[in-house]
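Peer 1: A structural model of the following input is requested.
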Amino acid sequence: MSSFRIKPATEADIAAIAAVGSRAWASNIFSFEPELPGMRSHVERAFQAFAEASHANVLVAAVDGHVLGWGARDENNDYISDLWVDPAVQGQGIGSAILRTLKRHIADAGYLRARISTHARNVGAIRLYEREGFRVIEQGLEWSTSLEREIDKVKMLAELQ
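Peer 2: Next up, the predicted model:
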């Protein structure tokens, strides 16, 4: 996809950040996890709360003010906490561009490595991360607040030289 640009999120992006995150999460997770009653609304509220509290830490990929995807570091450290691309535009380089920008910010902050994690059955995300230089360093059970149970997760690492 051409002409999108990556920029820091603003307050005006809060609703779009929440909506894109919720749509991307639901379109992926329910392909390999059962949808339990109330789960979708719980996750929508969590994305809204995150966007309201943390939009200053978010980078958005946008075209003409329309948010196509976003990524975040919850804190100013080496961990990429979020990477979400609207399902309607996945596979068009948006996730890669956001990921590269986040890695550059991490390197600019003086870190030698970047970390990210995902559901072990999220093969699309794992492939994307591997294409962008990440490798799996650990796999195991971890509590998922959104799914309210333990899930199999992979932790990945990229060298930033």
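Peer 1: drop to CA atoms for contacts and neighbour counts, all remaining ones
Peer 2: Fine.
Peer 1: check contacts around the spatially most central residue of the chain.
Peer 2: Nearest to the mean C-alpha position of the chain, by CA atoms, centre = their mean, lies residue 83 at 1.5 Å. By CA atoms under 8 Å, 6 or more residues apart in numbering, residue 83 lies in contact with 69-72, 95, 98-99.
Peer 1: in whichever strand or helix holds it, which residues are buried?
Peer 2: Assigned by DSSP states H and E, residue 83 falls within strand 82-85. Neighbour-count burial for strand 82-85, counted by 16 or more other CA atoms under 10 Å, picks out 82-85.
Peer 1: from those, which is closest to residue 25?
Peer 2: residue 84 (7.5 Å; CA to CA).
Peer 1: what helix or strand is the nearest residue to residue 77 once chain neighbours are set aside on?
Peer 2: Distances taken as CA to CA, 6 or more residues apart in numbering place residue 106 nearest to residue 77, at 7.0 Å, with adjacent residues excluded. Assigned by DSSP H and E, residue 106 falls within helix 94-108.
Peer 1: quick one: contacts of that helix?
Peer 2: 1, 6, 59-61, 68-73, 77-78, 80, 83-85, 113-114, 128, 132, 160.
Peer 1: chain center to that helix, what's the gap?
Peer 2: 11 Å (CA atoms, centre = their mean, to the nearest Å).
Peer 1: neighbouring contacts of the very next helix or strand once past it?
Peer 2: Using DSSP H and E, the helix or strand that follows helix 94-108 in sequence is strand 113-119. Strand 113-119 has contacts (CA under 8 Å, 6+ apart) with 78-81, 103, 106-107, 125-126, 151-160.
Peer 1: another one to check against the first:
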Amino acid sequence: MITIRKAQQDDWQVLAEIGLRAWHKAMMPVGETAAMIDNARSAFSRFTQNGWITIIIVESGGTPVGWAAREDLDEMITDFWIDPDHQRQGMGSALLAAVEEDMRRMGQSEARLETHARNHEAVAFFRSHGYAIQWLSVVYNPKLDRDLETVAMVKTLESEEALTYGPMG
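Peer 2: Model (predicted):
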């Protein structure tokens, strides 16, 4: 059974582990070094300990298997991680739907995210959920201390009112 919930402060360790495993899989096409892994481990631990209030968790059978965050609670999805052992099982779709609904409730008209361009699985996942590539660039990533080809993706979030029949509903 898939459930969605807000993170709690004591979730940080399991969330950091999920993030690191998913990050490791996503970074394979880019290549990584021991220093990059250490930096990622530290970044996930710090963020999940300090930014837990911005995190939404997807669970399978009561166990966290993925999470997403919007660090500034705005239109930018800053983190989206599904444990590799639970990918392609509907967890990401359920989590993304919950994040987008939360954004709609907060009055956001669009959702944005960025990922590295070689993360083909993520790009395909978000495209299949209505996201379009807005730009491609080479961006310095301070967490990894290197330049990465990055894509920005965007999706217009339709409000409930936009789903009616004609201008008078």
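Peer 1: so what number do they get for TM-score?
Peer 2: Overlay of the two chains. TM-score (TM-score structural alignment, normalised by the length of structure 1): 0.94; 158 aligned residues with a CA RMSD of 1.1 Å.
Peer 1: still on that earlier bit, just the contacts of strand 113-119 of structure 1: which are in strands?
Peer 2: Among the contacts of strand 113-119 of structure 1, the residues falling in strands (DSSP state E) are 151-159.
Peer 1: about what we covered before: corresponding residue for the residue nearest to residue 77 of structure 1 in structure 2?
Peer 2: Here residue 106 of structure 1 is matched to residue 103 in structure 2, going by TM-score structural alignment.
Peer 1: now the buried members of the contacts of helix 94-108 of structure 1.
Peer 2: Among the contacts of helix 94-108 of structure 1, those classed as buried by neighbour count (16+ other CA under 10 Å) are 6, 59-61, 68-73, 78, 80, 83-85, 113-114, 128, 132, 160.
Peer 1: and the match of residue 106 of structure 1, how far from residue 109 of structure 2?
Peer 2: 8 Å (CA to CA, to the nearest Å).
Peer 1: do the same with residue 16 of structure 2
Peer 2: In terms of CA to CA, residue 16 of structure 2 sits 30 Å off from residue 109 of structure 2.
Peer 1: residue 76 of structure 2: neighbouring residues, count only.
Peer 2: The tally of other residues near residue 76 of structure 2 (other CA atoms under 10 Å) stands at 19.
Peer 1: got it, and residue 118 of structure 1?
Peer 2: Residue 118 of structure 1: 20 surrounding residues under other CA under 10 Å.
Peer 1: trace it over to structure 2, please.
Peer 2: By TM-score structural alignment, residue 118 of structure 1 lines up with residue 115.
Peer 1: cool, residue 43 of structure 1 as well?
Peer 2: Residue 43 of structure 1 maps onto residue 40 in structure 2, by TM-score structural alignment.
Peer 1: its match is in contact with residue 21, isn't it?
Peer 2: No: counting by CA atoms under 8 Å, residue 40 of structure 2 does not reach residue 21; the two are 10.2 Å apart.
Peer 1: picking up where we left off before, if I look at the match of residue 118 of structure 1, how far off is residue 107 of structure 2?
Peer 2: 24 Å.
Peer 1: which position in structure 1 aligns with residue 79 of structure 2?
Peer 2: Checking with TM-score structural alignment, residue 79 of structure 2 has residue 82 as its match.
Peer 1: and residue 147 of structure 2, by the same measure?
Peer 2: Using TM-score structural alignment, residue 147 of structure 2 pairs with residue 150 in structure 1.
Peer 1: isn't that match up against residue 142?
Peer 2: Yes: here residue 150 of structure 1 lies in contact with residue 142, judged by CA under 8 Å, at a distance of 5.1 Å.
Peer 1: ok, now which ones touch the alignment partner in structure 1 of residue 65 of structure 2?
Peer 2: In structure 1, residue 65 of structure 2 lines up with residue 68, judged by TM-score structural alignment. Contact analysis of residue 68 of structure 1 by CA under 8 Å, 6+ apart lists 20, 60-62, 85-86, 89, 94.
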